[in-house]
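> Show me the folded form of this:
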Amino acid sequence: MTINQPGLPVNQKGLRKSVMAGSIGVFVHWFEWAIYAYLASTIATIFFPQQDATAALLSVFAVFAISFGVRPLGALIFGTLGDRIGRKKTLSIVILSMSGATLVVGLLPTYDAIGLWAPVLLVAARVVQGLAAGGEFGSAAAFLAEYSPRKNRGFGVSWLEFGSLLGFLAASLVVFVLTSLADAQAIENGAWRIPFLIAVPLGIVGFYIRTKIEDTPEFLSLEKLENVPQSPVKEVFRLHWKQLLQMSGLEIMMHVTFYVVLVYLLTYQEKVLGFDAGTAALLSTVASIAGLVLVPVCGALSDRIGRRPLLIIAAVALIVLSVPLFLVMGSGVSWAGTVGTLGLGIILALILGVHAVAAAELFPTRTRQTGLSLAYSITAAIFAGTVPYVLTWLIAQTGNDMMPAFYLILVGIIGLVAVLSMKETKGIDLLSGADVIPTAAPGIGSEQQPASSQS
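You can find the predicted model right below:
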């Protein structure tokens, strides 16, 4: 068995370690992200002045938005580093930064203790977390794509999103246990710190694993050929802008679907459809568990039939099924909520199982991490964190409860256009001509397509 380059044997223990190294960072990131969201009202109480409870809660979400806003800057920093000094080093820096900032949040004094310094320090910690998050996806996706065997690359990269879903689920479980064992006063008095502090040992374990792995065969080949790029950002925008746009369309579909299904749907089902909070939370859990099961399956399936067929099916399903699924969900029948939520969860799993490997195969090795990081983080900053606000505003302005379905149709169309413009990349060599010919890299890149056309 080979790993992208002939002659490089794959050790199964090494493969398991690489999958763990690539996915543990997104697990920690999404675990911390979900903890912050679930404890938003508590954080508002302890970190912001309480003359106006609504203003305090809005401040918490503003801090939440800031962490999204700085992600493109993190993508620039860590994407460039990854293409210049290697995937291994950036993976280690990212998880160390993320864990350190999470530790700071868990240990921060409250507003009652240090006044305005409390929210200032909270913002600073969230900025560091946002910068690290901007580099996590690109680093991990490039690493997993380059470390996975060519014939199983889709399956290998799919564990990235398995980690994100698992982090999301673990956070909800921890918060559920916390709120079951402690009352609101005990949580405000300090129990809220426990979930954040739990994430720190996980990050330390991830850092240890990432420092013990070798860098990817592709990046080591670039170093051997003395063809490591000096300005990967310029190279992406000058030579690979088409691939950047294709991935952006794909990521818009992924981000919006993810946040509608796993974040906004809870609020929608409670506030618009009248579901009780427990039912809405249970349905979200069901969708997440379905994703955990189906994401690796979809990744493996893409290794057999290709990336494009599955992504086309997912985009068409969003376009065709979004309205029927939301109509069923709001029909008032006892089983309707399960069918509607599970249907959307299956579509999301199709996207999550394939989007990362398809995106990784678009770019040549020289600029893979930069391209992945930029497209993912810019679209996340614009489309991901804005989903709840945009949909709440649209429903209020139009009076139409079906606006989430229409929004999914729109991003399904965007995703479909992006996928149809892409060539099939299943089984390609991740080293393109620009990667293996040192003296020709700047010139031939404008004449040839990157890795995606090498199939």
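> When you work out contacts or count neighbours from here on, use the C-alpha atoms and nothing else.
Noted.
> From residue 77, how far out is residue 417?
Using CA to CA, to the nearest Å, we find residue 417 at a distance of 30 Å from residue 77.
> Leaving out the residues flanking it, which one is nearest to the most centrally placed residue in the chain?
Central residue of the chain (CA atoms, centre = their mean): residue 137, 6.1 Å from the mean position. Counting by CA to CA, 6 or more residues apart in numbering, residue 137 lies nearest to residue 373, which is 6.4 Å off, once chain neighbours are set aside.
> can I assume the one you found is in contact with residue 77?
No - using CA atoms under 8 Å, residue 373 and residue 77 do not qualify as a contacting pair, with a distance of 9.4 Å.
> Find residues that contact each of those two.
Shared contacts of residue 373 and residue 77, defined by CA atoms under 8 Å, 6 or more residues apart in numbering, are found at residue 135.
> Between the two, which has more neighbouring residues?
Applying other CA atoms under 10 Å to residue 373 and residue 77 shows that residue 373 carries more neighbours, namely 31 against 20.
> List the residues that contact the more buried one.
By CA under 8 Å, 6+ apart, the contact list for residue 373 reads 72, 75-76, 78-79, 134-139.
> In helices, which of the residues you listed fall?
When helices are assigned by DSSP state H, the members of those inside them are 72, 75-76, 78-79, 134-139.
> how much space is there between the residue nearest to the centre of the chain and residue 161?
Going from residue 137 to residue 161 by CA to CA gives 10 Å.
> shared neighbours, the two?
Any residue near both residue 137 and residue 161 by CA under 8 Å, 6+ apart counts here, and that gives residue 26.
> contacting residues around residue 218?
If you count contacts by CA under 8 Å, 6+ apart, then residue 218 has 4-5, 146, 365, 430-431 around it.
> what's the answer for residue 372, then?
Residue 372 sits next to 79, 137-138, 141-142, 247, 359-360 when contact means CA under 8 Å, 6+ apart.
> list the contacts for the residue nearest to residue 131 when sequence neighbours are not counted?
Across the structure, with CA to CA, 6+ apart as the measure, the residue nearest residue 131 apart from its sequence neighbours is residue 74 (4.0 Å). Contact analysis of residue 74 by CA under 8 Å, 6+ apart lists 130-135.
> Let's compare: structure for the following, please.
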Amino acid sequence: MAYAFAASAISANFFPATDQTAALLATLAVFGVPYLVRPLGAIVFGSLGDRVGRKHLLVVTIALMAGCTTLIGLLPTYGTIGVFAPILLVLLRMLQGFGFAGEFAGAATYVMEHSPRTRRGLTAGLMQSGTGLSYPVLAAVALLLGSTLGSEAFNSWGWRIIFLISAPLGLVALYIRRKLTESPEFERLRAHKATSAAPLRESVRTQYRQLVAVTLYLCAYAVGSTMIIVYVPVYLRTTVGLDDQTNRIVSVIVLLAMGLTIPLFGLLVDRLGRRTVRLIATLSLAVIAPLAFSLAVSTGVGGALIGFGLLAVAQGLNFAIAPLTTVESFPAALRYTSAGLAYNITVAIVGGLTPLVVAWIVASTGSSIAPAWFVVALSVLSIFGIVLMRDTSAAATSDMSSGTAVETP
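Reported below is the predicted structural model:
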């Protein structure tokens, strides 16, 4: 998400400055590009993960993502190499998306298959809190760089630091992942010769209803993440009129509220059950979104902190339950492929297009709260998905002989 926190600087450095609105829309469009290749990444990494194991793919995905992020920080600008600058930016963003397509399903599957069944909510919450807390850390780095260097220096070269810090962090993560052991559930599948030879074909043939249901369910999760992490900073700058530094302060506080609540909500998942928390999380987004955008427009900084802080907490609840739901919804023999497909199809459509579509809607209609109704509409789709979904309140395990999901009592 370093791209989101450097969006204004990327707009100035990689796109012609003749039209600021066009440059911003182009920047948001490039943000969406990696999402388009995610279904392909899900197919490639998912099929490999279900056939050869989880741990090796986790090494590949982290290396690919960290490498591409570092290279973006080293790219020459439009002023240096012209049109090749945005072309290279798009190519690296596509490779990032390809890698992340395997990262989500792989990491969530690996962690779930190592966790006690009665504590999976807490374990998933702790895993997601690592992701959730990385956002305010990145926002804080952007804030520190902006305040230390000033807007001119930050937009000129300081933005690169946000990307370059991924190099040492990626090396540490790569070292840790190389030491991982294979998941016990996959080892059992392999021992019983129950791995699938064609996980993509089997997933589509045997899990099609669950794939549709989970894909719909994830709409609220995808739009909530994209709104909070990517679009809200743009909205606060372009619609509410906050300066860059104030915007970054608001982002740090809002994202910190989300990250800190995720593990607490993980405990709630273990206590209340999956279906109940799914409904609460989805309805919370739908109810809070109109309030959040209205408060931001009418009362400025204070309203933005309260409204988007509440929206971030609601999204924290989605962070705690959505990945767990996604991987538990499918049998172990097809889990990496099926979970990756459901997640990445939703993210490709909803996550990739949301910033661009919502920015265009606001510019076209002049309605400052139009983004809220977009969140509401997608939350309704999620509720349809929850209704269609096979209940995962008792975590699914795999029937080794048939590869089908069996609900445990």
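> if we can go back for a sec, of the contacts of residue 218 of structure 1, which stay in contact in structure 2?
With both residues aligned by TM-score structural alignment, their matches' CA atoms under 8 Å as the criterion, the subset of the contacts of residue 218 of structure 1 whose aligned partners also touch in structure 2 is 146, 365.
> any idea which of the contacts of residue 218 of structure 1 has the most stuff around it?
Among the contacts of residue 218 of structure 1, residue 146 has the most neighbours (other CA under 10 Å), with 30 neighbours.
> and that residue, what pairs with it in structure 2?
Taking TM-score structural alignment as the alignment basis, one finds that residue 146 of structure 1 is matched in structure 2 by residue 113.
> Could you verify my assumption that its match touches residue 184?
Yes - under the criterion of CA under 8 Å, residue 113 of structure 2 makes contact with residue 184 at 6.8 Å.
> What is the burial count for residue 209 of structure 2?
14.
> dump the residue contacts of it.
Contacts for residue 209 of structure 2 (CA under 8 Å, 6+ apart) come out as 388-389.
> equivalent range in structure 1 for the helix or strand encompassing it?
Secondary structure assigned from DSSP states H and E places residue 209 of structure 2 in helix 208-226. Alignment note (TM-score structural alignment): helix 208-226 of structure 2 is matched to residues 241-259 of structure 1.
> average offset between the matching stretch and structure 2?
Following superposition, stretch 241-259 of structure 1 is found to deviate from structure 2 by 1.2 Å on average (mean CA distance after the TM-score superposition for structure 1).
> ok, now how distant is the match of residue 146 of structure 1 from residue 220 of structure 2?
Using CA to CA, one gets 25 Å for the distance from residue 113 of structure 2 to residue 220 of structure 2.
> cool, residue 141 of structure 2 as well?
28 Å.
> Equivalent analysis for residue 347 of structure 2, please.
As it turns out, when the distance is counted by CA to CA, residue 347 of structure 2 lies 10 Å from residue 220 of structure 2.
> So if I had to pick from these two, which one is more boxed in?
A side-by-side neighbour count of residue 347 of structure 2 and residue 220, using other CA under 10 Å, places residue 220 first with 30 against 27.
> Now do the same contact list for the more buried one.
Contacts for residue 220 of structure 2 (CA under 8 Å, 6+ apart) come out as 282, 285, 375, 378-379, 381-382.
> one step back: just among the contacts of residue 74 of structure 1, which is most surrounded?
Using other CA under 10 Å as the neighbour criterion, residue 135 leads the contacts of residue 74 of structure 1 with 34 neighbours.
> I figured it hits residue 94, correct?
Yes - at 6.6 Å, residue 135 of structure 1 and residue 94 qualify as touching, with contact defined as CA under 8 Å.
> Mutual contacts of those two, please.
Overlap of the contact sets of residue 135 of structure 1 and residue 94 (by CA under 8 Å, 6+ apart) consists of residue 78.
> Now the counterpart of residue 73 of structure 1 in structure 2: closest residue in space, sequence neighbours ignored.
Residue correspondence to structure 2 (TM-score structural alignment): residue 73 of structure 1 is matched to residue 40. In this structure, residue 40 of structure 2 finds its nearest non-sequential neighbour in residue 98, 7.2 Å apart by CA to CA, 6+ apart.
> what residue of structure 1 matches up with the one you found?
Alignment note: residue 98 of structure 2 maps to residue 131 in structure 1; criterion TM-score structural alignment.
> From residue 125 of structure 1, how far off is its match?
Distance check for residue 131 of structure 1 against residue 125 of structure 1: by CA to CA, it reads 10 Å.
> What of residue 293 of structure 1?
Taking CA to CA, one finds residue 293 of structure 1 at 34 Å from residue 125 of structure 1.
> So for the two, which sits in the more crowded spot?
Neighbours around residue 293 of structure 1 and residue 125, counted as other CA under 10 Å, are more numerous at residue 125. The numbers are 22 against 12.
> quick one, what contacts the more buried one?
Residues in contact with residue 125 of structure 1 (CA under 8 Å, 6+ apart) are 101-102, 104-105.
> Can you pick out the ones from those that are in helices?
For these, secondary structure assignment (DSSP H) places 101-102, 104-105 in helices.
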